[in-house]
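[1] fold the following and give me the result.
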Amino acid sequence: MKGFMYILECSNGKFYTGSTKYLDKRISQHQAGTGANFTKKHLPVKLVYYEEYDNIADAFYREKQIKGWSRKKKLALIEGRHDELPELSKSTLRQAQVTT
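    Take a look at the predicted model:
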């Protein structure tokens, strides 16, 4: 069964990352306020990015990976600036080491 990892932009400008087997249905649920508590409070939402996988387990794994990313890194992914992703990861690591 196919799976999707998706990123929504909420009305407050924040990103919501999720995974599902049925992308269109899930987006409709978010728009109707029945998708997730976070998106329900920040309607309307807009689908800004998605990836398709052969199975839902891979989509779920990718969702968890991206949820840990900074806003800058998510934005680079959404905008297709894939060459910047490794550097943004390094910046996040350096920043974490400085603050701890």
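
[2] use CA for all of it now, contacts and neighbours both
    OK.

[3] can you give the contact residues for the longest helix seen in the chain?
    The longest helix of the chain (DSSP state H) is helix 85-99. The contact list for helix 85-99 (CA atoms under 8 Å, 6 or more residues apart in numbering) reads 69-70, 72-73, 76-77.

[4] are any of these buried, and if so which?
    73, 77 (16 or more other CA atoms under 10 Å).

[5] looking at the contacts of helix 85-99, which are in helices?
    72-73, 76-77.

[6] between those residues, which sits nearest residue 63?
    Within these, proximity to residue 63 (CA to CA) peaks at residue 77, which comes in at 12.9 Å.

[7] give me the nearest residue to the closest one, chain neighbours excluded.
    Closest residue to residue 77 apart from its sequence neighbours, by CA to CA, 6 or more residues apart in numbering: residue 85 at 7.3 Å.

[8] structure for this one too, so we can compare:
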Amino acid sequence: MEKNNHFFYVLECKDGSYYAGYTVDLAARVEKHNAGKGAKYTRARKPVKLLYNERFETKSEALKMEYSFKKLSRIEKEKYIRKNRKEGLHNE
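    Down below sits the predicted model:
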């Protein structure tokens, strides 16, 4: 597997909630969520849109970020996304 192709991502669901995950292919993963074949959480909350993503060197780093993000409050999640977009950590 290619290095640097590990993504932590955040989706915004139709109901306004966030879903955080890990993937090596962002476009395919978002498509899968919207097709109802992603996580159980997003199936009832489609369509989803990609709100934020960060690229990591290793799967382990990306999964650690996902785990940390999931422990944050909604306000902390919003601050994290805003702050890292400004600092350029967000990938398009």
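
[9] quick one: TM-score?
    With the length set by TM-score structural alignment, normalised by the length of structure 2, the two chains reach a TM-score of 0.83; 82 aligned residues with a CA RMSD of 1.5 Å.

[10] circling back to that earlier point, now do the longest helix of structure 1 and helix 71-78, the angle between them.
    Per axes from the mean of the first three to the mean of the last three CA atoms, to 10 degrees, the angle that helix 85-99 of structure 1 makes with helix 71-78 is 170 degrees.

[11] quick one on the thing from earlier: out of the contacts of helix 85-99 of structure 1, which is nearest to residue 31 of structure 1?
    The shortest approach to residue 31 of structure 1 among the contacts of helix 85-99 of structure 1 belongs to residue 77, at 23.0 Å (CA to CA).

[12] any idea how far the closest one is from residue 3 of structure 1?
    Per CA to CA, to the nearest Å, residue 77 of structure 1 is found 19 Å from residue 3 of structure 1.

[13] residue 21 of structure 1 -> structure 2?
    Under the alignment by TM-score structural alignment, residue 21 of structure 1 pairs with residue 24 in structure 2.

[14] how about that match: what's its closest non-neighbour residue?
    Nearest residue to residue 24 of structure 2, sequence neighbours excluded (CA to CA, 6+ apart): residue 6, at 4.9 Å.

[15] what do we get in structure 1 for the one you found?
    That one, residue 6 of structure 2, aligns with residue 3 by TM-score structural alignment.

[16] ok, now residue 60 of structure 2?
    With TM-score structural alignment as the criterion, residue 60 of structure 2 matches residue 57.

[17] so which residues of structure 1 form helices?
    Going by DSSP H, structure 1 shows helices at 23-31, 37-40, 56-67, 71-78, 85-99.

[18] quick check: which of the ones you listed is nearest to residue 46 of structure 1?
    Nearest of the helices of structure 1 (CA to CA): helix 23-31, 8.5 Å.

[19] run through the neighbouring helices and strands of that closest one.
    When contacts are defined as 3 or more CA pairs under 8 Å, 6 or more residues apart in numbering; DSSP states H and E, helix 23-31 of structure 1 packs onto helix 37-40.

[20] what's the helix it packs on aligned against in structure 2?
    On structure 2, the counterpart of helix 37-40 of structure 1 by TM-score structural alignment is residues 40-43.

[21] how big's the offset between the matching stretch and structure 1?
    On superposition with structure 1, the mean distance recorded for stretch 40-43 of structure 2 (mean CA distance after the TM-score superposition for structure 1) is 0.5 Å.
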